[in-house]
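[1] My questions concern the predicted model and sequence given below.
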Amino acid sequence: MATIDECRTALEKLAENMATAEGNVREAAALDRSVSCHIKDLDVTFVGRLENGRIVVRDTVQGPPPERAQIRLAMTGDDLVALVGGDLNFAKAWGSGRVRLEAGLFDLFRLRKLL
């Protein structure tokens, strides 16, 4: 099972990847939205913002997110580490229910470019 520190490192790597992305990925990430990532097996939520094409984690809270973010992710810590490491395909994980992504319709259309 991935630790909180491993999950935080994975989110930092994801943020770095998004910040240096080009083309469709950069365009899809160019939103300004609140973001939460609930790590189900650790019952911890990373809370932050997607801004300037980068995820900025501002807080880590025990349990589910205290407020409803505009973009919400939920998965296990191992799945987060595998996604960021390239060992798990996001579209397949989302389609099978291993990863949950919730957002408004407009945001989902933009975010699909990341797939």
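    Everything's here; your move.
[2] contacts and neighbour counts: CA atoms only from here.
    OK.
[3] got the contact list for Asn52?
    Residues in contact with Asn52, defined by CA atoms under 8 Å, 6 or more residues apart in numbering, are Ala19, Ala29, Ala30, Leu31, Asp32.
[4] next up, a second structure to put side by side with the first:
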Amino acid sequence: MATMEECRGALDRLSDTLSRSDNDRVRSAAAFDRSLSCYLTDLDQTFTGRFSDGRISVEDTRPGPPAERAQIRLAMTGDDLVSMVEGDLDFPRAWATGRVKLEAGFRDLLHLRKLL
């Protein structure tokens, strides 16, 4: 089972990857400002923060599911988060099979799909 430190590291690596992308489509999709939560179901912990200017900034970590409703909400196991960031787990397939849950407004989902 992935630790909180490994999960936080995975979010940091994902943020770095998004911010360094030279793909115009990825840069334009990542250039918006939204609140974000990532609930790790197996660890019963939630990272909260913002997705803005092509970066993910983690502002807080709390036990349990998210206390407030973020504009972009993710839920998955810590192992799945680490596997996705490392490229071992395909996000669309994990989402389609229910391993990863993504909730957001319709316009945000259209925006985010450019990242996939």
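    Alright, I've got the coordinates. All values derive from a computational prediction rather than experimental measurement.
[5] what's the TM-score for these two chains?
    Taking TM-score structural alignment, normalised by the length of structure 1 as the basis, the two superposed chains have a TM-score of 0.98; 115 aligned residues with a CA RMSD of 0.6 Å.
[6] about what we covered before: just the buried residues of the contacts of Asn52 of structure 1.
    Members of the contacts of Asn52 of structure 1 that pass the buried threshold by neighbour count (16 or more other CA atoms under 10 Å) are listed as Ala19, Ala29, Ala30, Leu31.
[7] and of these, the nearest to Thr76 of structure 1?
    Using CA to CA, Ala29 comes nearest to Thr76 of structure 1 of these, at 22.6 Å.
[8] Just the ones of the contacts of Asn52 of structure 1 in helices?
    Judged by DSSP state H, helices contain the following of the contacts of Asn52 of structure 1: Ala19, Ala29.
[9] CSV for the contacts of Asn52 of structure 1, including distance to Ala69 of structure 1?
    Listed next are the contacts of Asn52 of structure 1 as CSV, based on distance: CA to CA, whole Å:
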residue, distance to Ala69 of structure 1
Ala19, 21
Ala29, 16
Ala30, 17
Leu31, 13
Asp32, 12
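[10] does Ala2 of structure 2 sit in a helix, a strand or a coil?
    The local conformation at Ala2 of structure 2, judged by DSSP: H, G, I helix; E, B strand; the rest coil, is coil.
[11] Would you mind confirming that it makes contact with Asp42?
    No - with contact defined as CA atoms under 8 Å, Ala2 of structure 2 does not count as touching Asp42 (9.1 Å).
[12] residues contacting Ala70 of structure 2?
    With contacts taken as CA under 8 Å, 6+ apart, Ala70 of structure 2 has the following neighbours: Arg34, Ser35, Leu36, Ser37.
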